[in-house]
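Novice: Have a look; sequence and predicted model below, questions after that.
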Amino acid sequence: MLEIKTKTFKELTKLDLYDLLQLRSEVFVVEQDCVYQDIDGKDQKAIHILGYNDEVLVAYTRIFKPGDYFDEASIGRVVVAKNKRHFKYGNTIMEASIKAVKTYFNENKIKISAQSYLIKFYTSIGFNSVGEEYLEDNIPHIAMIRN
């Protein structure tokens, strides 16, 4: 079971911030062997969607209102701890994130920058590829939209 908590940057505790940065680093930097600037100055504008299993952060996203990241509302930094992926927490955290975009921003159109190997996953939850594949931090990505 995944317990979802939604917080603004100001509502995050020091422990919340530590845990989410640790999870993002564990997956995006270490597991994916990608040196990049994760702490990008955008967390302060985001609403943070935190997914806990037994009080441990195992899934996370951040959402943005239109204009704060893309022209459309957006979801980013989608991450699930490697040892928890078989529980399909990716679906749960994305469902919560899509709902939060509607709740916080009253938006249905959502844009993401998806790692290309996850196109099938994002398509299964209503996103469609737009444009050409591109490299972001030397990893193939594709823009996707959900209406």
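Specialist: On my side now, so go ahead. Numbering: from 1, shown residues only.

Novice: Every contact and neighbour count from this point should use C-alpha atoms.
Specialist: Fine.

Novice: got a list of what Asn147 touches?
Specialist: Contacts for Asn147 (C-alpha atoms under 8 Å, 6 or more residues apart in numbering) come out as Asn108, Lys109, Ile110, Gly126, Phe127.

Novice: Pull out the buried residues from the residues you listed.
Specialist: The neighbour count (16 or more other C-alpha atoms under 10 Å) marks Lys109, Ile110, Phe127 as buried among the contacts of Asn147.

Novice: Does anything pack onto the longest helix seen in the chain? Which helices or strands?
Specialist: Using DSSP state H, we find that the single longest helix of the chain is helix 89-105. Counting contacts by 3 or more C-alpha pairs under 8 Å, 6 or more residues apart in numbering; DSSP states H and E, helix 89-105 packs against strand 47-53, strand 56-64, strand 73-80.

Novice: dropping in the other structure now:
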Amino acid sequence: MIVEKRFAELTPAELYGLLKLRVDVFVVEQACPYPELDGRDAEPGTLHVWVAEDDVPVSCIRVLENGEHRAIGRVATAVSARGRGLSAQLIARGLELCAGRTVDIGAQAYLEGWYARFGFERSGPDYVEDGIPHLPMRVIAPR
């Protein structure tokens, strides 16, 4: 089941679970010491979307407002939950939530083809973030 909540609606346990999942994937697994807490989680327009098992988030994204555009980011799935299509379900839901809007994503370069299956196209040059090759991608979410 997909859960969608704004920051103010999150319980302490949900917030902890989301942040733990993201730190486990981005900081620990990918060995990237960076400020995971970037201030955007608490913005009024940010929507946290996730799949939980036994009330613990195992896959998540967040949808941000960026002026006229939207952005999907912090796409993370626990090692134990990979290979089941959870991230794909969340990206599809994120695009539904952004219907008719331009949506940006900063994709890890090796996932360019994966995001392309949702209609994302490269929108600028490659860049390196926290030692990992990335590229900007963009799509207009279907209505």
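Specialist: Perfect, thanks for sending it. Only a predicted model underlies this, so the values are computations on that prediction, with no experimental measurement involved.

Novice: The longest helix of structure 1: what's the following helix or strand?
Specialist: Scanning forward in sequence from helix 89-105 of structure 1 by DSSP states H and E, the next helix or strand is strand 110-115.

Novice: In structure 2, what stretch matches that next one?
Specialist: Under TM-score structural alignment, strand 110-115 of structure 1 corresponds to residues 103-108 of structure 2.

Novice: what does stretch 32-39 of structure 1 give?
Specialist: By TM-score structural alignment, stretch 32-39 of structure 1 lines up with residues 30-37 in structure 2.

Novice: got a list of contacts for that stretch?
Specialist: Here stretch 30-37 of structure 2 makes contact (C-alpha under 8 Å, 6+ apart) with Arg22, Val23, Phe26, Val27, Asp130, Gly131.

Novice: And for stretch 64-75 of structure 2?
Specialist: Contacts for stretch 64-75 of structure 2 (C-alpha under 8 Å, 6+ apart): 22, 40, 45-47, 59-63, 87, 91, 94, 98, 101-106.

Novice: In space, what's closest to Ile142 of structure 1 - neighbours in sequence excluded?
Specialist: In this structure, Ile142 of structure 1 finds its nearest non-sequential neighbour in Glu133, 4.7 Å apart by C-alpha to C-alpha, 6 or more residues apart in numbering.

Novice: Ok, Ser129 of structure 1 next?
Specialist: Nearest one to Ser129 of structure 1, counting by C-alpha to C-alpha, 6+ apart, is Met144 at 4.3 Å.

Novice: does that neighbour sit in a helix or strand, and which one?
Specialist: Using DSSP H and E, Met144 of structure 1 maps to strand 139-146.

Novice: Onto which residues of structure 2 does that strand map?
Specialist: Per TM-score structural alignment, the counterpart of strand 139-146 of structure 1 in structure 2 is residues 132-139.

Novice: May I see the buried residues of the matching stretch?
Specialist: Buried residues in stretch 132-139 of structure 2, counted by 16+ other C-alpha under 10 Å: His134, Leu135, Pro136, Met137, Arg138, Val139.

Novice: quick one, what contacts the third one?
Specialist: I take that to be Pro136 of structure 2. Counting by C-alpha under 8 Å, 6+ apart, Pro136 of structure 2 has contacts Asp104, Ile105, Gly106, Ala107, Arg122, Ser123, Gly124, Pro125, Asp126.
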